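> could you work out the structure for the sequence below:
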Amino acid sequence: MSHETSVRRAVTSGTFSLDGETFDVDHTDNADNTANTDNTVWLIGDDKEVLIVDAAHDARAIHAAVDGRRVTATVCTHAHDDHIDAAAELSVLTGTPVLLHPDDNELWSFTHHGRKSDGELSDGRALTVAGIELQVFHNPGHTWGSCSLYAPSLETVFTGDTLFRGGPGATGRSCSDRPTIEASVRNRLLTLPGSTVVRTGHGEDTTVEAERPHVPTP
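Next up, the predicted model:
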């Protein structure tokens, strides 16, 4: 195996529960987007070590995708249960910390009663894996603690459920707000180079340039 850095996609399936209801995973407010139960788990690194973005549904499947490499951390883009329900088990399997923005601690507690995340994400924090620097952007709106990870050297940003192909993510449930997510996307993500690849928590990749027309201006 080479020591080249890479981004690998693992797909897991399940449901999403909030506000006393359980749903198939539906990642946008747009009526022309079909609901699905698939979550994307991202593994960033090389043949020696990886960082995991979102621990969705199946800790053992994610651990298998790690393929024996050292895991530096599991980063939660936000604390909806379909992105963190495997986090506690995966932390045990890999012996590594789970990182979450503190504004999502309450949401986290709905899924993981009595267990806190292991470390805090904050706007401007830098994480490093396999020589790749990942810059944390706090992008509230989908949830209050939603974050994205920008990797300049890979010309890629990992946006969780904040930005999808077709525009900003859903804000129809508690702990969310449409003007806030639009401002988060417009003021932080759309300032990145247009060719930046947007790797999302559900569905297909897109680019910053492709999404600019889908974000309203004030």
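
> make it CA atoms for all contacts and neighbour counts henceforth
Noted.

> what sits against the most centrally placed residue in the chain?
By Cα atoms, centre = their mean, the chain has its centre lying nearest to Gly160, at 3.0 Å. Going by Cα atoms under 8 Å, 6 or more residues apart in numbering, Gly160 touches 54, 77-78, 146-148, 199-202.

> state the distance from Ala73 to Asp58.
Taking Cα to Cα, to the nearest Å as the measure, Ala73 falls 17 Å from Asp58.

> the two: which has the busier surroundings?
Legend: neighbour count by other Cα atoms under 10 Å for Ala73 and Asp58, higher for Ala73 (23 against 18).

> now show me the structure for the sequence below, then we'll compare the two:
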Amino acid sequence: MAGTVRVDHAVSSGTFSLDGETHQVDNNLWVVGDDTECVVIDAPHSVDDVMALVGDRAVKAIVLTHAHDDHCRVAPALRERVAAPIMLHPDERPLWELTHGGPDDADGYLWDLDLADGAVVEVAGTRLEVLHTPGHSPGAVCLHAPDLGCVFSGDTLFQGGPGATGRSYSDADVIVESIRTRLLALPDDTVVHTGHGPDTSIGAERAGVSHGDSTT
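The predicted structure follows:
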């Protein structure tokens, strides 16, 4: 038997660079699956860190919540290791190309499959529902796993409120609207697995959506 679907977590450390600034950051790694197969959410700093969570399971997809370099940097190398497609919302292309180049770059490459609002990624008998939540970046998405009672929020929502919007390709009004219309529609007891820092819940964050701005 493959076993019960579960969420595995670790932290990977490295840098985040945008608009001429570089910061040291700790990124959460999330892997959803059972003993046989899994999906990797984001690929920040180290393929080995991701593989320590994956183990010998088959990876069905590498799903990126957005294309800031601290979430997608090792995605191509991870793709080579596990032979799984990279999935990303197409509105993230300008940010992706800052790290990985594009079709006009001889060494550039794109992701494999586009994510779309309402799409479903299936793994180990459960569903990850794609919620397009722009604001932190144009194509940012969250992944809702209703069977598991959780949502993977990337950098859209943290403990304490919305993700950062003070950089290129971000918009504070848009992120607040995304959270209000997409995330706050989820049950209050939904666990929020964030891109950085501790878990929270939808209910706990209702009061913090109208203010606050994280650094990542």
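
> how close are the two chains, by TM-score?
Overlay of the two chains. TM-score (TM-score structural alignment, normalised by the length of structure 2): 0.93; 205 aligned residues with a Cα RMSD of 1.2 Å.

> re the thing from before, map the residue nearest to the centre of structure 1 onto structure 2.
When structure 2 is aligned by TM-score structural alignment, the residue opposite Gly160 of structure 1 is Gly154.

> and for the residue nearest to the centre of structure 1, nearest residue in space, chain neighbours not counted?
Leaving aside its sequence neighbours, Gly160 of structure 1 sits nearest to Gly201 (Cα to Cα, 6 or more residues apart in numbering; 4.3 Å).

> aligned to that neighbour, what sits in structure 2?
Gly201 of structure 1 maps onto Gly195 in structure 2, with residues paired by TM-score structural alignment.

> what of Thr77 of structure 1?
Counting by TM-score structural alignment, Thr77 of structure 1 lines up with Thr65 in structure 2.

> between the contacts of Gly160 of structure 1, which is nearest Val92 of structure 1?
Relative to Val92 of structure 1, the closest of these is Asp54; by Cα to Cα it sits at 15.1 Å.

> what's around the closest one, how many residues?
Residues contacting Asp54 of structure 1 under the criterion other Cα under 10 Å number 28.

> so where do the helices sit in structure 2?
Here structure 2 has its helices, by DSSP state H, at 47-54, 69-72, 75-82, 93-100, 172-178, 202-205.

> wait, which of those is closest to Ser17 of structure 2?
Ranking those by distance to Ser17 of structure 2, with Cα to Cα as the measure, places helix 69-72 first at 6.8 Å.

> which residue is the nearest non-sequential neighbour of Pro90 of structure 2?
Pro90 of structure 2's closest residue in space is Asp114 (Cα to Cα, 6+ apart), at 5.9 Å.

> contact partners for that neighbour?
Counting by Cα under 8 Å, 6+ apart, Asp114 of structure 2 touches 87-90.

> which residue lines up with it in structure 1?
Asp114 of structure 2 maps onto Glu120 of structure 1 when the alignment is built from TM-score structural alignment.

> ok so, going back, filter the contacts of Asp114 of structure 2 down to the buried ones and hand me the PyMOL line.
A single PyMOL command suffices to select whichever of the contacts of Asp114 of structure 2 are buried according to 16 or more other Cα atoms under 10 Å:
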select buried, resi 87+88+89+90
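
> dump the contacts of Asp114 of structure 2 into a markdown table; add distance to Arg182 of structure 2 as well.
As requested, the contacts of Asp114 of structure 2 are exported to a markdown table (distance: Cα to Cα, whole Å):
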| residue | distance to Arg182 of structure 2 |
| --- | --- |
| Met87 | 20 |
| Leu88 | 18 |
| His89 | 16 |
| Pro90 | 19 |
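
> out of the contacts of Asp114 of structure 2, which are shared with structure 1?
Comparing the contacts of Asp114 of structure 2 with structure 1 on both residues aligned by TM-score structural alignment, their matches' Cα atoms under 8 Å, the contacts found in both are 87-90.

> all strands of structure 2, in order?
Using DSSP state E, the strands found in structure 2 span residues 6-18, 21-33, 37-41, 58-63, 86-88, 113-114, 120-123, 126-132, 141-145, 150-154, 157-158, 161-162, 191-194, 200-201.
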